[in-house]
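Trainee: What follows is a predicted protein model with its sequence.
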Amino acid sequence: MSAHDHPNQFALLSQRRFAPFFWTQFLGAGNDNLFKFAFTVLVTYQLQVAWLPPALAGLVIGALFILPFLFFSATSGQLADKYDKTTLIRFVKTLEIGIMILAAVGFVLAQVHLLLACVFLMGLHSTLFGPVKFAYLPQHLNERELTGGNGMVEMGTFVAILLGNVAGGLLIALPGIGAQAVAVACIGVAVLGRVSAQLVPQSPATDPTLKINWNPITETWRNLKLAHGNLVVFRSLLGISWMWFFGAVFLSQFPSFAKEVLHGDEQVASLLLVVFSVGIGTGSLLCEMLSKRHVEIGLVPLGAIGMSVFAIDLYFAARGLPALPQMGLAAFIAQPAHWRVMADLALLSLFAGLYSVPMYALIQLRSPATHRARIIAANNILNALFMIGSSVLAGALLGAGFSVPQVFLFTGIANALVAVYIFLLMPEYLLRFIAFIASRCIYRFKVSGDENIPLQGPAILVCNHVSFIDAILVMAASPRPIRFLMDHRIFQLPVLGWLFKLGKAIPIAPQKDDPAAYERAFAEARAVLEDGEMLCIFPEGGITRDGSLGEFKGGMMKILQTHPVPVVPLALQNLWGSFFSRVHEGQAMVRPFRRGVWSRVGLIAGAPLDAAAVTPAGLRERVAGLLAN
């Protein structure tokens, strides 16, 4: 199915390849939280258990649920690569029914030990489902749909968590019949999940010959090494795990924050969870629109900036609140100062959604299909470790005398430092962010024919040269990273030169001026193609001074002789006359508003050409034809 067959991510809910899977994972996440929250309320308010005091109940239940992720993620990743994912989904949902029947017995008979065992088993259920969940999507969605599909799943997960918590709290509080109501609800939701799993289409095994290593320790280490084989993917795993660290700090402190700082009751704590969940869901859904239906990792730095800004502002918003008697929901909302707190929480979580969804999509897109599930399993292990680390650090800060708002401030500052470190370590994120800003805030950038830019394998992109930011705009049009062959003089520019060096652009000097640099540039360009990457060349040899298309030089033919890869002609339109072109007496970057603000520019990608059919003159004619469109 073509990516253009549906208008947006919501249309996926009408398609069998996505809808049954979405509702299966939605019901599973909802049931997890219905069960856990009802159990937490039961042992906190209704049962008196000497060996499980209310202060420890939430911590013990959370720890038991997350424990299987540490021990069994590696095994579940292998199973998801070796077997049909649909078969595994149906098995896991059948297992859920059995666990919920045990849990129903535990609720009705008030057997805390049995319910704790069921918490561990539901953690195991989620551990088995995790790698299947994220490895399923790239098998059924194309590159244009991955961001939207992940956004829908992320939104659905947080909505399900919210609804599960609300339902669990309401049902267990029903006088006289709370435990029975929870028991019926847990079994009913599990059965609905199994029914929806039956409609999930087949998802063939990606590595059916894989031999399972049942040792979780050695396999966990092997999975981490496997993920580390692709540094972009591995560092994205660390980035996602940091997001879970960040989010866990806030989620774990909501009850204390509501009571000690905001002077609100349990309803206020629930409101904070609602605001946070709605923010995450909104940010996740916005990703497809902002990314223009590509995997746009330029959103990740934007998300990181927003997370820090609003986490830090939350500290200042909460610092000066007056000490009032404990408030209910209506009294809390009536205070204008509290709206800033809720706005900070909503925006903080919205930007967290913008941060995480592109990273998940990038991992799915760039992980080899044969061991994608094992890499996602490695991510689950890291997520669990980071969440445990966040609990330890938050506890240590509170024990050292930090207030809850100060913990939020510390987390916001730490997030900024981690983000700077990650983006300097992985310049692709930073460069894509700059390309994102340039193509959406400086210009109104329209891309046509981008389906002609190959998603896999080596290729040469050939483009006219109009301005100093041509490379940035070409980068914005491609879902894949591109290495650029560029005039060595552009590297001497103060800011752009640093950016192009960061992006590993290849400087080339004329052969007569520096023969060694000329040959070195071609050797590096060939190495790019040998690695299966894309190379972009501006064959005019320099930026146009009058807006016309210059002669195409024959340097690219030297590369095609040894590496006959597809050649994709590109045409940048309407950039001549803009701030970054040489329109003003041969100079660029003077009179910034001569074209107004947010002027229209575009890029058209033509059909790929076979290397044997390429000539400089013929390629120039192709680009000229695209410019005339």
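Mentor: That came through fine.
Trainee: Please count neighbours and contacts with C-alpha atoms only from this point.
Mentor: Fine.
Trainee: ok, residue 430 - contacts?
Mentor: Shown here is residue 430, whose contacts under the criterion Cα atoms under 8 Å, 6 or more residues apart in numbering are 298, 301, 423-424.
Trainee: ditto for residue 469
Mentor: If a contact means Cα under 8 Å, 6+ apart, then residue 469 has residue 580 as its contacts.
Trainee: Provide the secondary structure category for the residue of the chain positioned farthest from its centre.
Mentor: Taking Cα atoms, centre = their mean as the measure, the residue most remote from the mean C-alpha position of the chain is residue 512, 47.0 Å away. Residue 512 falls in the coil class when you classify it by DSSP: H, G, I helix; E, B strand; the rest coil.
Trainee: and the gap between it and residue 396?
Mentor: Relative to residue 396, residue 512 is positioned 64 Å away (criterion: Cα to Cα, to the nearest Å).
Trainee: can you check residue 48 too?
Mentor: Distance of residue 48 to residue 396, computed by Cα to Cα: 28 Å.
Trainee: Likewise for residue 339?
Mentor: Taking Cα to Cα as the criterion, residue 339 is separated from residue 396 by 30 Å.
Trainee: ok, the contacts of residue 430 vs residue 254, which is closest?
Mentor: Ranked by distance to residue 254 (Cα to Cα), these are led by residue 301 at 25.9 Å.
Trainee: distance of the closest one from residue 409?
Mentor: 19 Å.
Trainee: The two - which one has more neighbours?
Mentor: For residue 301 against residue 409, the residue with the higher neighbour count under other Cα atoms under 10 Å is residue 301, and the figures read 24 against 21.
Trainee: what's in contact with the strand or helix carrying that one?
Mentor: According to DSSP states H and E, residue 301 maps onto helix 299-319. Contacts with helix 299-319, where a contact means Cα under 8 Å, 6+ apart, come from 261-262, 287, 291, 337, 340-341, 344-345, 347-349, 351-356, 358-359, 405-406, 408-409, 411-413, 415-416, 419, 423, 429-430, 433, 436.
Trainee: Now, the residues you listed that are in helices?
Mentor: When the contacts of helix 299-319 are checked against helices (DSSP state H), the matches are 287, 291, 337, 340-341, 344-345, 347-349, 351-356, 358-359, 405-406, 408-409, 411-413, 415-416, 419, 423, 429-430, 433, 436.
Trainee: for the residue nearest to residue 595 when sequence neighbours are not counted, what are its contacts?
Mentor: Beyond its immediate neighbours in the sequence, the residue positioned closest to residue 595 (Cα to Cα, 6 or more residues apart in numbering) is residue 578, lying 6.1 Å away. Counting by Cα under 8 Å, 6+ apart, residue 578 makes contact with 592, 594-595.
Trainee: another one to put next to it:
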Amino acid sequence: MAHNQLDLLRQRRFLPYFFVQALGAFNDNVFRQAIIGLLGYLAVSPQDKTLYTNLAPAIFILPYFLFSATAGQIAEKLEKSKLIRITTAMEIAIMSMAAVGFVTQNMVVLLIALFATGLQSTLFGPVKYSILPSVLKPEELTGGNGLVEMGTSISILIGMIFGGLIFAVAGAQGPWVAGVAVILLAITGNLVSRAIPRVEAGAPDLRINWNPIPESLAIIRLARKQPAVRNSILGVSWFWFVGTVLTSNLPTYAEVNLGGTPTLYVFALALFSIGTGAGSMLCEKLSARTVEIGLVPLGAFGMSAFMIDLYFARSGAATAAGLTVAGFMQQPGSWRIVMDLVGIGLFAGFFVVPLFALIQSRTPRSELSRVIAGMNIQNSGFIVLAAVLGIALQRYLHWSIPQVFLALAIANVIVAIYIFTIVPEFLMRFLSWVLVRGLYRLKLHGIEKNVPDEGAALIVCNHVSYMDALILAASIPRPVRFVMYYKIFNIPVMSWIFRTAKAIPIAGAKEDPELMRRAFEEIDAALAEGEIVGIFPEGALTKDGEIAPFKSGVERILERRPVPVVPMALRNMWTSMWSRRDGRLRRMRVPRRFRAHVDVAAAEPLDGASVDAQTLEAKVRELRGDAA
């Protein structure tokens, strides 16, 4: 079992797929940069070069609009490893055509091959992300997506450098070198794809609608069905908008505002790409191997903070020109710009990786490929909008590139606030993440093995502090509906978090029998929907650090719906400032040490049809041991 995302790179279920997607991104960018290199080699006029460089991205992205709906259906219907082999075989044929274009120096053939490359990427896109939930456990989704995003970022960067150097290094042999390189990379990708294990189709009986217009509308509606998924897709599309504005302006920014040569542009792009890769990789550690969408607000506001600082770091034109990387680094304020570019990328990784993981974890397997295809259509629209808007702001409003970056930072804050307002779960998870990670260092025992990946389950745990529900939520990969005493549920500020997390308030029969009845109805409805419900059968916080007898409410739940029961225990929480350790003073005490270690342990699920409160209490006591 993998305990670190890098362990996935040793496993056949992930490694061949990882290399295939990385090789695909690498080859796409080698091909596209080699086309630009060929234009320079042919010494075409500046007008023609501008025409081709503006036309190429449009040709590449057009298939996403035309064929994403069909690609999503095909990815849903076919066995996924077979589809990957088909798309990599297509890549060999396409790159063979591109090689002919390079050798004959025929731009028309190259642009046709570029359109075909866009088509191949359109077909690969839905399977690229929909395969992950089938080969990874829920707790591995964030780490797996982080690896994919890191691999993609670095592959794009290296591919651009390699493709850009072909004609500079090979000279007259450049067309042949470019042609051979793209074919060999395509063949390598196809050979590696044959090692990907079989992954069953999500919906093998799906009937394909070949009419792209109504089907495009249908999959967009499908992608908008769940509010959290819909707004995660909006977030991913916004990520592509921000990335397009930044990366499309970096060449001019590096020359005009940083005073650099083309190598300085590559350096600036490398900083952004390395930052994105690092942020993507850090997501698993920061989220403790859960789908932690609390990182999304952190990513959004972090991106804006660094973009604003980038504006103030260099808001006007450079005072020097023709600077190499070394020359730039000797200029005043250069390190600040370096940190800003890395910081933007770092927080971009925090922003986008949890969104992909949430989309994959919340979407039914039989719909995921089509939802990803719908997302690709929307992403394409945002990319085109970013390109058009960037040109309009500079050409017609005469904004400088730093002004565009500042406007982008402000727009990013506005979009983030909009998303977090309509889906408060994002901000709720952020606040709970800050509270839990700021106060504790969690150590998990048996969570991956014993909490079911899907289906209904009941979590039972000892109740030590006001933070218990948040700690368990941060430890369990799936969303949990917690049942909690209504007075805890109504604590100011925390109440908003609990409500947003769809916690279920409950009262004693003598306090509020109607609230108790509604709570049991809501618990049963949640279990009927296949959700996880978490309860604290003691009925109240411990007053002395010991586990109180479990009440019979847990038996009432299981009599009605005998789902699997997972015993869990919190250890070392009694010294928390959120417990009732100092009841005599009737106030909370400061913890004995900052960021104390807290253990969260889970035992094997028990049959809900045959357990009672006493059995569950004994199991939780055994799990907790003496570590109160």
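Mentor: Ah, there it is. Note that the structure is predicted; figures quoted are calculated from it, not measured.
Trainee: Which residue in the second structure aligns with the residue farthest from the centre of the first structure?
Mentor: For residue 512 of the first structure, the aligned position in the second structure is residue 510, judged by TM-score structural alignment.
Trainee: before we move on, what about residue 26 of the first structure?
Mentor: With TM-score structural alignment as the criterion, residue 26 of the first structure pairs with residue 22.
Trainee: So that match: helix, strand or coil?
Mentor: helix.
Trainee: all strands for the stretch 51-200 of the second structure, in order.
Mentor: Secondary structure of the stretch 51-200 of the second structure by DSSP state E, counting those that start in this stretch: no strands are present.
Trainee: again, but for the stretch 501-628 of the second structure
Mentor: Under the criterion DSSP E, counting those that start in this stretch, the stretch 501-628 of the second structure contains strands at 504-506, 532-535, 565-571, 596-602.
Trainee: Can you tell me which of those strands is most buried?
Mentor: Here the criterion is mean neighbour count by mean count of other Cα atoms under 10 Å, and of the strands of the stretch 501-628 of the second structure the winner is strand 565-571, at a mean of 26.
Trainee: That strand: average distance to aligned residues in the first structure?
Mentor: After superposition onto the first structure, the mean distance of strand 565-571 of the second structure to its aligned counterpart is 1.6 Å, using mean Cα distance after the TM-score superposition for the first structure.
Trainee: And for that strand, what's in contact with it?
Mentor: 450-451, 457-464, 468, 598-608, 616, 619-621, 623-624, 627-628.
Trainee: circling back to that earlier point, buried subset of the contacts of helix 299-319 of the first structure, written for ChimeraX?
Mentor: Of these, the buried ones go into a single ChimeraX selection, burial set by 16 or more other Cα atoms under 10 Å:
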select :261,262,287,291,341,344,345,347,348,349,351,352,353,354,355,356,358,359,405,406,408,409,411,412,413,415,416,419,423,429,430,433,436
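Trainee: burial count for the equivalent of residue 91 of the second structure over in the first structure?
Mentor: Taking TM-score structural alignment as the alignment basis, one finds that residue 91 of the second structure is matched in the first structure by residue 96. Burial measure for residue 96 of the first structure: 28 neighbouring residues, criterion other Cα under 10 Å.
Trainee: Give me the distance between residue 96 of the first structure and residue 65 of the first structure.
Mentor: Here residue 96 of the first structure is placed at a distance of 14 Å from residue 65 of the first structure (Cα to Cα).
Trainee: What ranges does the stretch 1-150 of the second structure have for its helices?
Mentor: For the stretch 1-150 of the second structure, applying DSSP state H, counting those that start in this stretch gives helices covering 15-41, 46-77, 80-104, 107-130, 132-135, 141-170.
Trainee: can you tell me which of these comes nearest to residue 213 of the second structure?
Mentor: Distances from residue 213 of the second structure to each of the helices of the stretch 1-150 of the second structure were compared using Cα to Cα; the shortest belongs to helix 46-77, at 8.2 Å.
Trainee: So what angle separates the directions of the closest one and helix 107-130?
Mentor: Taking axes from the mean of the first three to the mean of the last three Cα atoms, to 10 degrees, one finds helix 46-77 of the second structure and helix 107-130 inclined to each other by 40 degrees.
Trainee: Any buried residues in helix 46-77 of the second structure, and which?
Mentor: For helix 46-77 of the second structure, using 16+ other Cα under 10 Å, the buried residues are 52, 56-77.
Trainee: Contacts only, for the match of residue 26 of the first structure.
Mentor: With contacts defined as Cα under 8 Å, 6+ apart, the neighbours of residue 22 of the second structure are 148, 151-152, 155.
Trainee: got it, and residue 542 of the second structure?
Mentor: Contacts for residue 542 of the second structure (Cα under 8 Å, 6+ apart) come out as 463-465, 548, 580.
Trainee: next one: residue 177 of the second structure
Mentor: When the contact criterion is Cα under 8 Å, 6+ apart, the partners of residue 177 of the second structure are 166, 170.
Trainee: To which residue of the first structure is it aligned?
Mentor: Aligned counterpart of residue 177 of the second structure in the first structure: residue 181 (TM-score structural alignment).
Trainee: From residue 442 of the first structure, how far out is that match?
Mentor: If you measure residue 181 of the first structure against residue 442 of the first structure using Cα to Cα, the figure is 56 Å.
Trainee: so stretch 410-418 of the second structure corresponds to what in the first structure?
Mentor: The counterpart of stretch 410-418 of the second structure in the first structure, using TM-score structural alignment, spans residues 413-421.
Trainee: mean shift of the matching stretch relative to the second structure?
Mentor: Plainly put, stretch 413-421 of the first structure ends up 2.1 Å away from its match in the second structure on average once the two are laid over each other (mean Cα distance after the TM-score superposition for the first structure).
Trainee: Determine how far that stretch lies from the middle of the whole chain.
Mentor: Distance of stretch 413-421 of the first structure from its chain centroid, counting by Cα atoms, centre = their mean, to the nearest Å, is 17 Å.
Trainee: For that stretch, give me every contacting residue.
Mentor: By Cα under 8 Å, 6+ apart, the residues outside stretch 413-421 of the first structure that reach it are 246, 301, 304-305, 307-308, 312.
Trainee: Tell me the counterpart of residue 367 of the first structure in the second structure.
Mentor: So, by TM-score structural alignment, residue 367 of the first structure is matched to residue 363.
Trainee: Leaving out the residues flanking it, which one is nearest to that match?
Mentor: residue 229 (7.4 Å).
Trainee: quick one: residue 374 of the first structure and residue 133 touch, right?
Mentor: No - with contact defined as Cα atoms under 8 Å, residue 374 of the first structure does not count as touching residue 133 (12.0 Å).
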